[in-house]
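Enquirer: here are the coordinates; sequence isn't available:
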């Protein structure tokens, strides 16, 4: 199953690879060279297909828990001052995605979308300390009557040149449902209430829509 954001790219890549196969088969006479080029083209197609895969996740809806919005590795757990929306201290948990991770962004908690904003910006490497404030990014805040307000921020990286955000103010967010997509590697930051109980550790691998990040 593939994400809708990849349909066009997958089709173009497939047509390109098939065209190259036909051309190479007629033009390249050296067997080992022809075979090598074809293998590289197949590898390229497979990489595109795996990048846009959208596996089904089994989200257990729970208003007392925040789940990981993306697949990846936890790279930040710290108390910070969130400048854009809360303008106060929050617990930040950041998940870094490599190009081989699933890049669907999912709502970490259910509730009402009360803030959604896109920011153009730079393309620093995703783990750069200033990436959260200077890179291209989108900020979404969901208000849950039980848990409170949870902010998640998609951040573009050196490879990710396009962020897709589906969240609109007054939308009804369903925990684990698609919130957006980041193309080709990046990270997502979560900003949580200070009294939340963090359930993950640094360098832990997490699965979007399933791994519990925090509970209250």
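Expert: Looks like it arrived, so ask away. Worth saying up front: this structure is predicted, and the values here are computed from it rather than measured.
Enquirer: drop to CA atoms for contacts and neighbour counts, all remaining ones
Expert: OK.
Enquirer: gap between residue 208 and residue 108?
Expert: Per Cα to Cα, to the nearest Å, residue 208 is found 8 Å from residue 108.
Enquirer: mind listing the helices for the chain?
Expert: 7-27, 31-51, 131-134 (DSSP state H).
Enquirer: Would you format those as CSV with mean neighbour count included?
Expert: Below are the helices of the chain laid out as CSV (neighbours: other Cα atoms under 10 Å):
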stretch, mean neighbour count
helix 7-27, 14
helix 31-51, 15
helix 131-134, 19
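Enquirer: hang on, the earlier thing: spit out the residues that contact residue 208 and residue 108 alike.
Expert: 67, 68, 69, 176 (Cα atoms under 8 Å, 6 or more residues apart in numbering).
Enquirer: between residue 208 and residue 108, which one's more packed in?
Expert: Ranked by neighbour count (other Cα atoms under 10 Å), residue 208 and residue 108 place residue 108 first, with 31 against 25.
Enquirer: That one touches residue 209, doesn't it?
Expert: Yes. Counting by Cα atoms under 8 Å, residue 209 is a contact partner of residue 108 at 7.2 Å.
Enquirer: any residues in contact with both of those two?
Expert: 67, 68, 69, 175, 176.
Enquirer: Next, work out how far apart the residue lying farthest from the centre of the chain and residue 23 are.
Expert: Most distant residue from the mean C-alpha position of the chain: residue 29, 43.1 Å away (Cα atoms, centre = their mean). Going from residue 29 to residue 23 by Cα to Cα gives 11 Å.
Enquirer: now swap in residue 160 and tell me
Expert: 31 Å.
Enquirer: Could you do residue 164 as well?
Expert: In terms of Cα to Cα, residue 164 sits 35 Å off from residue 23.
Enquirer: buried stuff in stretch 74-84?
Expert: Neighbour-count burial for stretch 74-84, counted by 16 or more other Cα atoms under 10 Å, picks out 74, 75, 76, 77, 82.
Enquirer: alright, now check it against this:
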């Protein structure tokens, strides 16, 4: 199953691959070179298909827990001052996605979308300390009665040139449901209450919609 954000790119890739196969077959006579080009084209197709895959995830709905919004590796767990929305200290948990990870963004909790804003910006590498404030990004805040307010921020990386955010103000968010997509390598930051119980460790690999990041 492939994400809808990739349908157009996958179609264009298939057309490009077929055209390239025909050109190679008709105009390149050197055997080893033909094989090398065909293998490279096949590898490119597999990479595109893998990037836009959208595997079904089984989220155990729990209003006391925050699940990971994306697949990837936990690269930051620290207390920070969140400047945009809370304007106070929060626990930040950041998950970095490589180009081979699933890039679907999912709602970390169920509740009401009370804030959603897009920011144009730079394309620093996703793990850069200033990426959270200077890169292209979207900020979304979801609130429920049990957990309170959770902010998650999609951040573009050096390769990611487009962030897709489906979360609109006053939407009803369902934990684990698709809330967006980031194309080609990036990261997502979570900002949680200071008294939250973090359930992950640095460098731990997590799965979007399934891995529990924190709980009340």
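Expert: Cool, the structure landed. Small disclaimer: the values here were computed from a predicted structure and weren't measured.
Enquirer: Distance check, the closest residue to residue 57 of the first structure other than its chain neighbours against residue 85 of the first structure.
Expert: For residue 57 of the first structure, ignoring the flanking residues on the chain, the nearest one in space by Cα to Cα, 6 or more residues apart in numbering is residue 209 at 6.0 Å. Going from residue 209 of the first structure to residue 85 of the first structure by Cα to Cα gives 24 Å.
Enquirer: ok, those two, which is more surrounded?
Expert: residue 209 (28 against 11).
Enquirer: returning to that earlier point: can you list the helices of the first structure in a markdown table and add distance to residue 149 of the first structure?
Expert: Below are the helices of the first structure laid out as a markdown table (distance: least, Cα to Cα, whole Å):
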| stretch | distance to residue 149 of the first structure |
| --- | --- |
| helix 7-27 | 34 |
| helix 31-51 | 31 |
| helix 131-134 | 19 |
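Enquirer: Residue 62 of the first structure is nearest to which of those?
Expert: helix 131-134 (27.7 Å; Cα to Cα).
Enquirer: before we move on, the earlier item: could you export the shared contacts of residue 208 and residue 108 of the first structure as a markdown table, including neighbour count and distance to residue 53 of the first structure?
Expert: Conversion of those to a markdown table gives the following (neighbours: other Cα atoms under 10 Å; distance: Cα to Cα, whole Å):
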| residue | neighbour count | distance to residue 53 of the first structure |
| --- | --- | --- |
| 67 | 27 | 20 |
| 68 | 31 | 18 |
| 69 | 34 | 16 |
| 176 | 25 | 16 |
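Enquirer: Matching residue 147 of the second structure against the first structure, which residue comes up?
Expert: Under the alignment (TM-score structural alignment), residue 147 of the second structure pairs with residue 147 in the first structure.
Enquirer: nearest residue to that match other than its sequence neighbours?
Expert: What sits nearest to residue 147 of the first structure in space, not counting adjacent residues and going by Cα to Cα, 6+ apart, is residue 64, at 5.8 Å.
Enquirer: ok, the one you found - contacts?
Expert: Counting by Cα under 8 Å, 6+ apart, residue 64 of the first structure has contacts 146, 147, 215, 216.
Enquirer: Could you rank those residues by neighbour count and give me the top one?
Expert: Of all those, residue 147 has the most neighbours under the rule other Cα under 10 Å, reaching 20 neighbours.
Enquirer: Show me what residue 105 of the second structure lines up with in the first structure.
Expert: In the first structure, residue 105 of the second structure lands on residue 105 (TM-score structural alignment).
Enquirer: So that match versus residue 30 of the first structure, what's the distance?
Expert: To residue 30 of the first structure, residue 105 of the first structure is 45 Å away according to Cα to Cα.
Enquirer: Same question for residue 18 of the first structure.
Expert: Separation of residue 18 of the first structure from residue 30 of the first structure (Cα to Cα) stands at 19 Å.
Enquirer: More neighbours: residue 105 and residue 30 of the first structure, which one.
Expert: Between residue 105 of the first structure and residue 30, residue 105 has the larger neighbour count (other Cα under 10 Å), namely 27 against 9.
Enquirer: Is the more buried one in contact with residue 181, as I believe?
Expert: Yes. Counting by Cα under 8 Å, residue 105 of the first structure does reach residue 181; the two are 5.3 Å apart.
Enquirer: Residue 195 of the first structure touches residue 216, doesn't it?
Expert: Yes. Between residue 195 of the first structure and residue 216 there is a contact at 7.5 Å, judged by Cα under 8 Å.
Enquirer: farthest pair in the shared contacts of residue 208 and residue 108 of the first structure?
Expert: Among those, 68 and 176 lie farthest apart (Cα to Cα), at 8.6 Å.
Enquirer: ok so, going back, got CSV for the shared contacts of residue 108 and residue 209 of the first structure, with distance to residue 98 of the first structure too?
Expert: Listed next are these as CSV, based on distance: Cα to Cα, whole Å:
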residue, distance to residue 98 of the first structure
67, 19
68, 15
69, 15
175, 23
176, 20
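Enquirer: What's the local residue count around the residue nearest to residue 190 of the second structure when sequence neighbours are not counted?
Expert: Of all residues not flanking residue 190 of the second structure in the chain, residue 152 sits nearest, at 4.5 Å (Cα to Cα, 6+ apart). Other residues lying near residue 152 of the second structure total 25 when counted by other Cα under 10 Å.
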